[in-house]
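Q: Have a look at this prediction, sequence included:
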Amino acid sequence: MRLMSFDYGTKRIGIAISDPLQIIATALTTIHPEKIGDFLKDYLQKESVETFIVGKPLQMDGTPSESTQHIVGFIRKLKKDFPTIPVVEVDERFTSKMASNVIAQSSLKSTKRREKGLVDAISATLILQTYMEGKSY
């Protein structure tokens, strides 16, 4: 079964997915928060997801950031709409910066590198990769 991660934002949610063996994390898409419920219902009809992993935004000192309240609401909705799928939170500090660095160093055309959704999808991939690496030992 797959793992699915989210980099939640009020304008976009980056989504990444693992392969069925939970070895490789891949950016899936970026979606508007209002459309996430329908997207997940459709996706879960085709694929099995074992766990949802949600990036938890923290300050440098480990305290919740201003956007934490939005994440709490998103997690509550995931648990209500998909009660059989556990939700795990993962520290997402530095993922957006790391994603921006990955994009800057890539061979993508400059117009593609400027797409804001790309950062969110790669951030979700980094969140998922962090979770899988922590789980592997």
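A: Thanks, I have it.
Q: use CA for all of it now, contacts and neighbours both
A: OK.
Q: Give me the secondary structure label for the spatially most central residue of the chain.
A: By C-alpha atoms, centre = their mean, the chain has its centre lying nearest to Phe6, at 2.1 Å. For Phe6, the assignment made with DSSP: H, G, I helix; E, B strand; the rest coil gives strand.
Q: Need the contact partners of the helix or strand harbouring Leu128.
A: Using DSSP states H and E, Leu128 sits within helix 116-135. Helix 116-135 is contacted by residues 3-7, 12-18, 22-30, 53-55, 90-92, 95-96, 98-100, 103 when judged by C-alpha atoms under 8 Å, 6 or more residues apart in numbering.
Q: another structure for you, compare them:
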Amino acid sequence: MRIMAFDYGTKRIGIAVTDPMQIIATSLTTVHPEKIWDFLMTYLEQEDVETFVVGKPLQMDGTASESAQYVVGFVRRLKRTHPAINVVEIDERFTSKMASNVIAQSGMKKGKRQQKGLIDTVSATIILQTYLETRIQ
């Protein structure tokens, strides 16, 4: 069974998944928030997912950021529409900055590096990798 992670944004949701053995986190895609529920329905018909990991937007002092209200609604609906799948929230501070650094160091051509969705999927992958590492400890 896979683990799926989300970097929720009001314009795009970055999505990453593990392999079935839950060892490797891989970026999957970005989806517009209005299309996420159809995307999930289709994906879950083809793949088994045991856990959803959602990046929780926090400020430096640990309080909820402005965008946290959207994530709260997203998490609530995830739990309601997929009650059999565990939902875990994980601190996503610095993931966008880390994603930008990873992309900059990747050797990718500038045009590809500047695609907005790329940061979202890499951020989701970092969120998922962080979750996998915390499970091991």
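A: Happy to help now that I have it. Here the structure is a predicted model, which is why all the values come from computation and not from measurement.
Q: Any idea what the TM-score is?
A: Remark: TM-score between the superposed chains equals 0.99 [TM-score structural alignment, normalised by the length of the first structure]; 137 aligned residues with a C-alpha RMSD of 0.6 Å.
Q: Next up, the contacts around the residue nearest to the centre of the first structure.
A: Residues in contact with Phe6 of the first structure (C-alpha under 8 Å, 6+ apart) are 13-16, 52-55, 124, 127.
Q: And it, how close does it get to Thr51 of the first structure?
A: 11 Å (C-alpha to C-alpha, to the nearest Å).
Q: do Thr95 of the first structure as well
A: With C-alpha to C-alpha as the criterion, Thr95 of the first structure and Thr51 of the first structure are 20 Å apart.
Q: ok, back up a step: quick one: the helix holding Leu128 of the first structure to the second structure mean distance?
A: Once fitted to the second structure, helix 116-135 of the first structure is off its aligned match by 0.2 Å on average (mean C-alpha distance after the TM-score superposition for the first structure).
Q: buried stuff in that helix?
A: By neighbour count with 16 or more other C-alpha atoms under 10 Å, helix 116-135 of the first structure contains the buried residues 117-132.
Q: follow-up on the earlier one: dump the contacts of Phe6 of the first structure to a markdown table, plus secondary structure.
A: A markdown table is the format used below for those (three-state DSSP):
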| residue | secondary structure |
| --- | --- |
| Ile13 | strand |
| Gly14 | strand |
| Ile15 | strand |
| Ala16 | strand |
| Phe52 | strand |
| Ile53 | strand |
| Val54 | strand |
| Gly55 | strand |
| Ala124 | helix |
| Ile127 | helix |
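Q: So which of these wins on neighbours?
A: Ala124 (35 neighbours; other C-alpha atoms under 10 Å).
Q: what stretch of the first structure does the helix or strand Thr30 of the second structure falls within fall on?
A: Thr30 of the second structure is part of strand 25-31 when elements are defined by DSSP H and E. Aligned by TM-score structural alignment, strand 25-31 of the second structure falls on residues 25-31 of the first structure.
Q: same thing with stretch 48-57 of the second structure?
A: Counting by TM-score structural alignment, stretch 48-57 of the second structure corresponds to 48-57 in the first structure.
Q: which residues touch the matching stretch?
A: The contact list for stretch 48-57 of the first structure (C-alpha under 8 Å, 6+ apart) reads 1-8, 64-65, 67-68, 71, 75, 85-93, 124, 127-128, 131.
Q: 7 Å - rerun?
A: With contacts defined as C-alpha atoms under 7 Å, 6 or more residues apart in numbering, stretch 48-57 of the first structure is touched by 1-8, 64-65, 67-68, 85-93, 127-128.
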